[in-house]
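[1] please find the sequence and the predicted model below.
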Amino acid sequence: MTLEILTSDLLAPVRHGFFTRRGGASSGVFAGLNCGIGSSDQSEIVTINRQRVASAMDVELSHLASVHQVHSADVATIAAPIEGERPRADAIVTATPGLALSILTADCQPVLFSDANAGVIGAAHAGWRGALDGVLDATLDAMEALGASRANTHAVIGPCISQEAYEVGPEFLDAFLTEDATNSRFFKEGDGDRKLFDLPAYGLHRLHAANIGKAEWTRHCTYSDPHRFFSYRRTTHAKEADYGRLIASICL
């Protein structure tokens, strides 16, 4: 099966893609294109999957750059392939052609950024914690430090969990209301004391509040489409032992 790669006109002409699980070598609960280095999938199979992504991005595997994601607001700025231990961060930016920045997700937001005029790109992993703590804003700051302009920067949020599938408890709501009382608009009523959180709407809000030029969500829900996407929450509900990770990548 060939790879399925979702793209956006908003990031054109910069080479990029949100890869679905189709076209990979993994099997079982990881069936498809599992690119999760930290998963319990066979490491050699994960390497095969990542090589397929690198080939699709037209770079060597060593130039498929990624970070050790920790749900932070930290950003790594790179100018060459990463050697040895990956930086602990949740976003990565560069102005160096030939480096394919990549982010792994399985319900969290994969966000790709580009200022094509300045030749600066970025990629961010934005779950609720990272988004609330400012990882998207920090990515724009790091891109500006490399010469990008917020007004000329475009960002696209790829496949992530949608509001209908994202049930949370009252303590989750409290964290957002403490940051800004108007964040209540990103929640709607669920069962009992549960709420349903709109993660991509919140991500778009943070991007627009940070004065980005243009931003959009691809409108793909990871939870509701098991044939195309991995989902941490769906795996948890199914009581499966582990789950695959989707990859998103962008390259000058």
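    That came in fine, so what should we check first? Numbering: from 1, shown residues only.

[2] could you use CA atoms for every contact and neighbour count after this?
    OK.

[3] what helix or strand is Leu173 on?
    Using DSSP states H and E, Leu173 maps to helix 170-179.

[4] pull out the buried positions in that helix.
    Buried residues in helix 170-179, defined by neighbour count with 16 or more other Cα atoms under 10 Å: Leu173, Phe176.

[5] for stretch 7-26, same thing?
    7-8, 10-11, 14-26.

[6] do stretch 220-230 as well
    Buried residues in stretch 220-230, counted by 16+ other Cα under 10 Å: His220, Cys221, Thr222, Tyr223, Ser224, Arg228, Phe229, Phe230.

[7] is it true that the first one touches Cys160?
    Which is His220. Yes: contact criterion Cα atoms under 8 Å: His220 and Cys160 qualify, at 6.6 Å.

[8] related to what we said a few turns ago, of the buried residues of stretch 7-26, which belong to strands?
    Arg15, His16, Gly17, Phe18, Phe19 (DSSP state E).

[9] out of the residues you listed, which is nearest to Arg206?
    Distances from Arg206 to those, taken as Cα to Cα, are shortest for Phe18 (20.7 Å).

[10] skip the chain neighbours and tell me the closest residue to the closest one.
    Once flanking residues are discounted, Phe18 sits nearest to Ala248: 4.3 Å by Cα to Cα, 6 or more residues apart in numbering.

[11] would you say that neighbour is within a strand?
    Yes: residue state for Ala248 (DSSP: H, G, I helix; E, B strand; the rest coil) corresponds to a strand.

[12] residues in contact with Ser72?
    Taking Cα atoms under 8 Å, 6 or more residues apart in numbering, we find Ser72 in contact with Ala89, Asp90, Arg129, Gly130, Asp133, Val135.

[13] now with 10 Å?
    By Cα atoms under 10 Å, 6 or more residues apart in numbering, Ser72 lies in contact with 88-91, 125-127, 129-135.

[14] name the element it belongs to?
    Per DSSP H and E: nothing holds Ser72, as it lies in no helix or strand.

[15] re the thing from before, list residues touching both of His220 and Cys160?
    Common neighbours of His220 and Cys160 (Cα under 10 Å, 6+ apart) are Phe229.

[16] for Ala209, the count of nearby residues, please.
    Each residue near Ala209 was counted by other Cα atoms under 10 Å, and the total is 10.

[17] so what's the gap between stretch 167-182 and the chain middle?
    22 Å (Cα atoms, centre = their mean, to the nearest Å).

[18] may I ask you to name the longest helix in this structure?
    helix 43-56 (DSSP state H).

[19] put this next to the previous one:
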Amino acid sequence: MSKPLECVTGAAWKGVRYFCTTRSGGVSSGALASLNLARHVRDDVANVDENRRRLAALLPTEPAWLEQVHGVQVFDADMPGDGGPCPRADAAVTTMPNRVLAIMTADCLPVVIGDVDGVALGVAHAGWRGLAAGVLENTLEQLRQKHSGASAWRAWIGPAIGQPHFEVGADVLQAFVQADPRCQEFFAPGGKEGKWLADLSGLASYRLRMAGVDDIQASGYCSYAQADLFYSYRRDASSGRMATVAWLERG
């Protein structure tokens, strides 16, 4: 008998439901066991479809999946679609009740952003490239355009690779520090010359605060260290993907 589908989430949020899946509760096997939700990782398509069906059973509508490219493009999920391929974007926003937003991760940051009253909502996929290039700021700007009267903003940073396991080169350090020298505090010396340990969650929290988000919660889960719960591309080259989903409940 397969394990039940397990999820992790954060504090209660007025008008908002959100969670990140774990790797438990699906039908994929081997290195992709068991709830792999990605179709681009050489999993059996039938397995992925069944895993997505199990996820959809927890949701009010089918998720708006994205083709993620480690960029900064934000998809407006409220715009009429033509039923074509998934939009190429690394974030999505909505003000429509029960419009489920979704991103997939396996070490990168999944970030849920919205106003405190549950009127406008967004999700973003932030690896170091997207984070340095401004994907979170772009998402927040789109949300502000959709809800200019928001009284305050909050965010949840989901499971991602932790600093002790995320060794990067000087190019990653410079991508952040050249834009803002204060980002240096989120890098510790690595085990080799010219290597650094980057705190992605800390960098995201800092950039969100600088952009005007006052209430920020980090999940505290490390995708690399907790192999029983999460996929990790850094740990396992043949890795599945978790999904972070979020939607508005009002109405």
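    Received the coordinates, thanks. Every value quoted in this text rests on a predicted model; they were computed, and no experiment measured them.

[20] circling back: find me the equivalent region of the longest helix of the first structure in the second structure.
    Under TM-score structural alignment, the match for helix 43-56 of the first structure in the second structure covers residues 45-58.

[21] which parts of that stretch are buried?
    Across stretch 45-58 of the second structure, burial judged by 16+ other Cα under 10 Å covers Asn47, Val48, Asp49, Glu50, Asn51, Arg52, Arg54, Leu55.

[22] adding distance to Ser239 of the second structure, write these out as TSV.
    Formatted as TSV, those follow (distance: Cα to Cα, whole Å):
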residue	distance to Ser239 of the second structure
Asn47	15
Val48	13
Asp49	17
Glu50	18
Asn51	15
Arg52	17
Arg54	20
Leu55	19
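
[23] out of the residues you listed, who's nearest Arg99 of the second structure?
    Leu55 (14.7 Å).

[24] I'd say that closest one and Arg23 touch.
    No: with contact defined as Cα atoms under 10 Å, Leu55 of the second structure does not count as touching Arg23 (11.7 Å).

[25] please enumerate the shared neighbours of these two.
    In contact with both Leu55 of the second structure and Arg23: Leu5, Glu6, Leu35, Leu37, Ala243, using Cα under 10 Å, 6+ apart.

[26] make CSV from those residues and add secondary structure and distance to Asp76 of the second structure to it.
    What follows is those, written out as CSV (DSSP: H, G, I helix; E, B strand; the rest coil; distance: Cα to Cα, whole Å):
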residue, secondary structure, distance to Asp76 of the second structure
Leu5, coil, 29
Glu6, coil, 29
Leu35, coil, 27
Leu37, coil, 22
Ala243, strand, 19
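
[27] what about the nearest residue to Pro13 of the first structure once chain neighbours are set aside, neighbour count?
    Of all residues not flanking Pro13 of the first structure in the chain, Ala116 sits nearest, at 7.7 Å (Cα to Cα, 6+ apart). The tally of other residues near Ala116 of the first structure (other Cα under 10 Å) stands at 18.

[28] contact partners for Ala116 of the first structure?
    By Cα under 10 Å, 6+ apart, the neighbours of Ala116 of the first structure are Leu11, Ala12, Pro13, Val14, Ala148, Ser149, Asn152, Thr153, His154, Leu252.

[29] over to Asp137 of the first structure?
    Taking Cα under 10 Å, 6+ apart, one finds Ala73, Ala131, Met143, Arg206, Leu207, His208, Ala209, Ala210, Asn211, Ile212 in contact with Asp137 of the first structure.

[30] and the gap between the second one and Ala155 of the first structure?
    This means Ala131 of the first structure. 14 Å (Cα to Cα, to the nearest Å).

[31] related to what we said a few turns ago, what residue in the second structure is paired with the residue nearest to Phe18 of the first structure?
    Taking TM-score structural alignment, Ala248 of the first structure has Thr244 as its aligned residue in the second structure.

[32] quick one: that match and Leu101 touch, right?
    Yes: counting by Cα under 10 Å, Leu101 is a contact partner of Thr244 of the second structure at 8.2 Å.

[33] shared neighbours of these two, which are they?
    Tyr18, Val112, Val123, Ala124.

[34] not counting sequence-adjacent ones, nearest residue to the last one?
    Take Ala124 of the second structure and drop its neighbours on the chain: the residue closest to it by Cα to Cα, 6+ apart is Ala91, 4.1 Å away.

[35] next up, the contacts around the one you found.
    Listed by Cα under 10 Å, 6+ apart, the contact partners of Ala91 of the second structure are 66-68, 70-77, 101-103, 110-112, 122-126, 135-136, 138-139.

[36] average offset of the helix holding Leu173 of the first structure relative to the second structure?
    Superposed on the second structure, helix 170-179 of the first structure shows a mean distance of 2.0 Å to its aligned residues (mean Cα distance after the TM-score superposition for the first structure).

[37] name the helices or strands packed onto that helix?
    If you count contacts as 3 or more Cα pairs under 10 Å, 6 or more residues apart in numbering; DSSP states H and E, helix 170-179 of the first structure packs onto helix 128-133, strand 195-197.

[38] Throw those into a markdown table and include mean neighbour count, thanks.
    Formatted as a markdown table, those follow (neighbours: other Cα atoms under 10 Å):
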| stretch | mean neighbour count |
| --- | --- |
| helix 128-133 | 20 |
| strand 195-197 | 23 |
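
[39] let me have those in CSV, extended by distance to Thr178 of the first structure.
    Supplementary listing: those in CSV, determined by distance: least, Cα to Cα, whole Å:
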stretch, distance to Thr178 of the first structure
helix 128-133, 11
strand 195-197, 15
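
[40] just checking, Val112 of the second structure touches Leu143?
    No: between Val112 of the second structure and Leu143 there is no contact under Cα under 10 Å: 11.6 Å.
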